[in-house]
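Student: whatever this is, show me its structure:
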Amino acid sequence: MDIRCGTAGWTDKTLIACKRFYPPGSSSAEARLRFYASQFPLVEVDSAYYAMPSASNAQLWTERTPEGFTFNFKAFRLFTGHQTSPDVLPKDIAMALPEGITGPRKKNVYYRDIPAEILDELWRRYLEALEPLRASGRLGAVLFQFAPWITRAPDGLALVEECRARMADYMMAAEFRNQSWFDDQHAPWTLDFLRERSLVHVIVDAPPDVTNRVHTIWEATHPQLAMVRLHGRNTQAWSATGAASAADRFDYDYSDDELTGLAPSIRAIATRAGRTHVIFNNCFEDQGQRNARTLMSILGASASPL
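Tutor: Here you go, the predicted structure:
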């Protein structure tokens, strides 16, 4: 079994501020990434959700990590149907937006608002940013975490299909948040939908008693990769409005018993795909890093070495 564990990001402000993960002297971006890559074989580039990534950064990441290290990328928020402020778009793109979709009363734009030629350019730049990692063999999957309002309705299916077409040459993983995808009636259909399109089904661990998440379905839909993302089980913070940051929303420290309970399912799913990625998204302080280390210890020989 090839099971690789890592965290969603390595530069969260609370992680750096807590001073428990990085050793003294790791004050530069290069030092932090080099240290992280000495501890884990996998990381998720969470920042690519909030702003368009750059090829220059990807080239630096390639140079600062060893061969065999893997970067999963999170898709830019506009591509996954989320509300997106024009302020986070490249300046020339924001300036090229038609006046009708921006203005003082419109704080956000959506994928459906953007003219086709501008979408083409955004996709081109996004894929260009992935190229240094792909060329070096360090690019894993690109994660599309679709907005909670993206359902199985025709417009939702059309968005997934367009993303799949744009990512035809890449490994694409899909994490849904709307329960319509994996309720009792539609889960088999959705799994078949993913398999037929060679999309990786993302298995989620999240608070069990909230509605804006899908059910946890332990299935693999791609022969090469299975993906498990652990968001923590903080019910109170999951749906809180006005959360200061993702770190606040996913503030949760998995107990050793909880991680031990997850290990058999992770081992089982790892027998159904060539490789399994386990990402801890509980990004408050060093919780994700500590939990990832603990899980690697529990998995023992099943976890891939650094």
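Student: rest of the way, CA atoms for contacts and neighbours
Tutor: Will do.
Student: I'd say Asp251 and Cys283 touch.
Tutor: Yes: with contact defined as CA atoms under 8 Å, Asp251 and Cys283 form a contacting pair (6.7 Å).
Student: more neighbours: which of these two?
Tutor: Cys283 (29 against 21; other CA atoms under 10 Å).
Student: run this one through as well so I can compare:
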Amino acid sequence: MIYIGVTGWGDQDSLYASHIKPKDKLKEYAAHFPIVEVDASFYAVQPLRNSEKWVKDTPADFQFVVKAYQGMTGHERGEIPFKTKEEMFHAFKQSLTPYLTTGKLAMVLFQFPPWFRCSKENVEYLRFCKSQMGNIPCALEFRHQSWFEQEYYTKTLAFMEKEQWIHSICDEPQAGSGSVPIIIKATHGTSTLVRFHGRNQHGWNASGQKNWRDVRYLYRYNHHELNAWKDFVTQLQQESEHVYLLFNNNSGGDAADNAKMMMDILRIEYHNLAPRQLDLF
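Tutor: This next block holds a predicted model:
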């Protein structure tokens, strides 16, 4: 099956009527798409009350991709409130309980930063992450090109397959060592993830700019660019039971529109979505 959605539901203004309250946005989002990426979990391990509400607000067949906490992937932008890595992983796994008990967890996404290079030390850390997560399905996304350089390309994919990492394939600007090419290869028989980050090459590496995070994902795919993915998705379906397509080009509010464009291109219509709320008039 192909699941199409976006990363986060809060900023998708094109989906919501003006009277929709923030607390009700996920309910309305679930009337449009069958999957969403939870980004709040990257910034803090979420309390159970949040994930309990989110699974309650969505239909039985709805799926979540939950982003791994930043301390687990070496971003560590703020203070990490855990004494050990093991304590941090345990707390994160506990936060997943509502998704797991309802069957709504598609996977946990480990997105590593651009400075996470292909090295023996980092390979060992990936093994540690996988051992800590146990049987929970986990996707792996690299941001440093070294993992897919000619010397390591085959070894990286073989390692991911052996360790049962779900491949998070990236459509992103080709902007030097801090980006990876599109690699159409499943490493897991059950699931494959594709994340569309946009192709804003200028904004991708402009980390010195004040509004860098606002422009990094500022991009709107055209029909031709997304249509080129038809054959790629067909190939991935032959290698993996489920293919998840998530749009992360949120800076200009383009993600939801591009996700719907992709649904049209692939001629997908979902029938188990939530009922849409009616406008006031």
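Student: other SSEs contacting the biggest helix by length in structure 1?
Tutor: Determined from DSSP state H, the single longest helix within structure 1 is helix 116-135. The contact analysis (3 or more CA pairs under 8 Å, 6 or more residues apart in numbering; DSSP states H and E) places helix 116-135 of structure 1 against helix 55-63.
Student: so how far is the helix it packs on off the chain centroid?
Tutor: In terms of CA atoms, centre = their mean, to the nearest Å, the centre of helix 55-63 of structure 1 is set 19 Å apart from its chain centre.
Student: over which residues of structure 2 does that helix lie when aligned?
Tutor: Using TM-score structural alignment, helix 55-63 of structure 1 corresponds to residues 48-56 of structure 2.
Student: how big's the offset between that stretch and structure 1?
Tutor: With mean CA distance after the TM-score superposition for structure 1, stretch 48-56 of structure 2 departs from structure 1 by a mean of 0.7 Å once superposed.
Student: and the contacts of that stretch?
Tutor: Outside of stretch 48-56 of structure 2, the residues within contact range by CA atoms under 8 Å, 6 or more residues apart in numbering are 26, 95-99, 102, 104.
Student: what about the residue mapped onto Ala153 of structure 1 from structure 2, how many residues nearby?
Tutor: With TM-score structural alignment defining the correspondence, Ala153 of structure 1 maps onto Ser119 in structure 2. Around Ser119 of structure 2 there are 11 other residues, counting by other CA under 10 Å.
Student: between the contacts of stretch 48-56 of structure 2, which is nearest Phe89 of structure 2?
Tutor: Ser95 (9.9 Å; CA to CA).
Student: what does that closest one correspond to in structure 1?
Tutor: Correspondence of Ser95 of structure 2 to structure 1, assessed by TM-score structural alignment: Ala129.
Student: in structure 2, which residue is closest to the centre?
Tutor: Centroid check for structure 2 by CA atoms, centre = their mean gives Glu37 as the closest residue, at 5.3 Å.
Student: what does whichever strand or helix holds Ile169 of structure 2 correspond to over in structure 1?
Tutor: According to DSSP states H and E, Ile169 of structure 2 maps onto strand 166-171. Alignment of strand 166-171 of structure 2 against structure 1: residues 200-205, by TM-score structural alignment.
Student: now swap in stretch 225-238 of structure 2 and tell me
Tutor: Mapping stretch 225-238 of structure 2 onto structure 1 (TM-score structural alignment) gives residues 258-271.
Student: flag every buried residue along the matching stretch.
Tutor: 259-260, 263, 266-267, 269-270 (16 or more other CA atoms under 10 Å).
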